[in-house]
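**Q** got a structure for you, letters missing:
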């Protein structure tokens, strides 16, 4: 009887060189692309709640800097309820440049009077659009200044709280807009 011989089968070697080359190129490219996709987060503070009727608590309570944003423009109050500046809305929209200029002057006045003020409350009318809120937050947070021939962000009022505009203010603004 004759036996059939099978030819000698050799085991195939795995050649992973091309796969390793691909990984060597792909991993750094993916890591570099992560730098360009960053998430921005805006930190907000909760407004201070009013409590008690004691005069001593009122004296110890810090004075609030409030920026009311409504359809007619900006109103800046310090302390709460005392109007400092009213900036009317122009044909192009809200005047953020005038607001930033006034806030820079106000911050300098606070520093000259040794008042440490880093917080502001944005009081918003019910139909204030999102882009206006974000631009207002960027405007009150910082401004660009030149220090030692470098452009840096100087601090204005970085601790931002949000709230609803007073009802009386909204009603007055609505009445004026209707006339």
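**A** That came in fine, so what should we check first? None of the values given here were measured: they were computed from a predicted structure.
**Q** drop to CA atoms for contacts and neighbour counts, all remaining ones
**A** Will do.
**Q** Relative to residue 150, how far out is residue 137?
**A** 24 Å (Cα to Cα, to the nearest Å).
**Q** Which parts of the protein are helices?
**A** 17-36, 55-60, 96-112, 130-141, 167-178 (DSSP state H).
**Q** Would you reformat these as CSV and include distance to residue 75?
**A** Below are these laid out as CSV (distance: least, Cα to Cα, whole Å):
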stretch, distance to residue 75
helix 17-36, 38
helix 55-60, 23
helix 96-112, 10
helix 130-141, 12
helix 167-178, 10
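**Q** Nearest to residue 49 among those would be which one?
**A** Taking Cα to Cα, helix 55-60 is the member of the helices of the chain nearest to residue 49, at 12.4 Å.
**Q** Below is structure B, check it against A:
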């Protein structure tokens, strides 16, 4: 009987867990993920998307007591509003005249300090950087808040 094996017990050899492939994966994966986090910087701009009523009001600014519409085109920036007949700031050497736009909006804000809404209409071909630069010029000038509530819409190309 001493040569018989017991059915219930088996001898289990202790094996080592090979974690080298897992360590190699971590050595490669962690720097890759960290480098992706460093280079992805997000900026959030709060804006209101126009409704059909907003677009109808933008085409006829005289109906409401106060309406301010900034139109961004390939050739420059145009401002229409309740107190403004039509102000144009032509594009010079592929740069928009944002200083003149900010000065005009500062004058409008002095007349209407309680207002904060502005409608920004843009042609589809306008570069994103130019649109953001105009939005920044409309939001504030030298720390003074101008018109931070910006609604964006599309204007047809002439």
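**A** Cool, got the structure. Just so you know, these numbers come straight off a predicted model, no measurement behind them.
**Q** Which one of the helices of the first structure lies nearest to residue 70 of the first structure?
**A** Among these, the nearest to residue 70 of the first structure by Cα to Cα is helix 167-178 (7.3 Å).
**Q** Buried by neighbour count: which residues of the closest one qualify?
**A** 170, 173 (16 or more other Cα atoms under 10 Å).
**Q** Tell me the helices and strands packed up against that helix.
**A** Judged by 3 or more Cα pairs under 8 Å, 6 or more residues apart in numbering; DSSP states H and E, helix 167-178 of the first structure is in contact with no other helix or strand.
**Q** Leaving out chain neighbours, which residue sits closest to residue 117 of the second structure?
**A** Ranked by Cα to Cα, 6 or more residues apart in numbering and with sequence neighbours excluded, the top spatial neighbour of residue 117 of the second structure is residue 149, at 4.6 Å.
**Q** And the residue nearest the centre of the first structure?
**A** Taking Cα atoms, centre = their mean, the centroid of the first structure lies closest to residue 42, which sits 4.2 Å from it.
**Q** I'd like the distance between that residue and residue 135 of the first structure.
**A** 12 Å.
**Q** burial count for the residue in the second structure that residue 131 of the first structure lines up against?
**A** Counting by TM-score structural alignment, residue 131 of the first structure lines up with residue 129 in the second structure. By the criterion of other Cα atoms under 10 Å, residue 129 of the second structure has 9 neighbours.
**Q** now residue 99 of the first structure
**A** Residue 99 of the first structure - counted by other Cα under 10 Å - has 20 other residues nearby.
**Q** For stretch 89-106 of the second structure, which residues meet the burial criterion?
**A** Buried positions in stretch 89-106 of the second structure, judged by neighbour count with 16+ other Cα under 10 Å: 89, 90, 96, 97, 98, 101, 102, 104, 105, 106.
**Q** How about the contacts made by the spatially closest residue to the second one that is not a sequence neighbour?
**A** Looking back up the chat, that one is residue 90 of the second structure. In space, and not counting its chain neighbours, residue 90 of the second structure is closest to residue 76: 4.1 Å by Cα to Cα, 6+ apart. Neighbouring residues of residue 76 of the second structure by Cα atoms under 8 Å, 6 or more residues apart in numbering: 88, 89, 90, 91, 96, 97.
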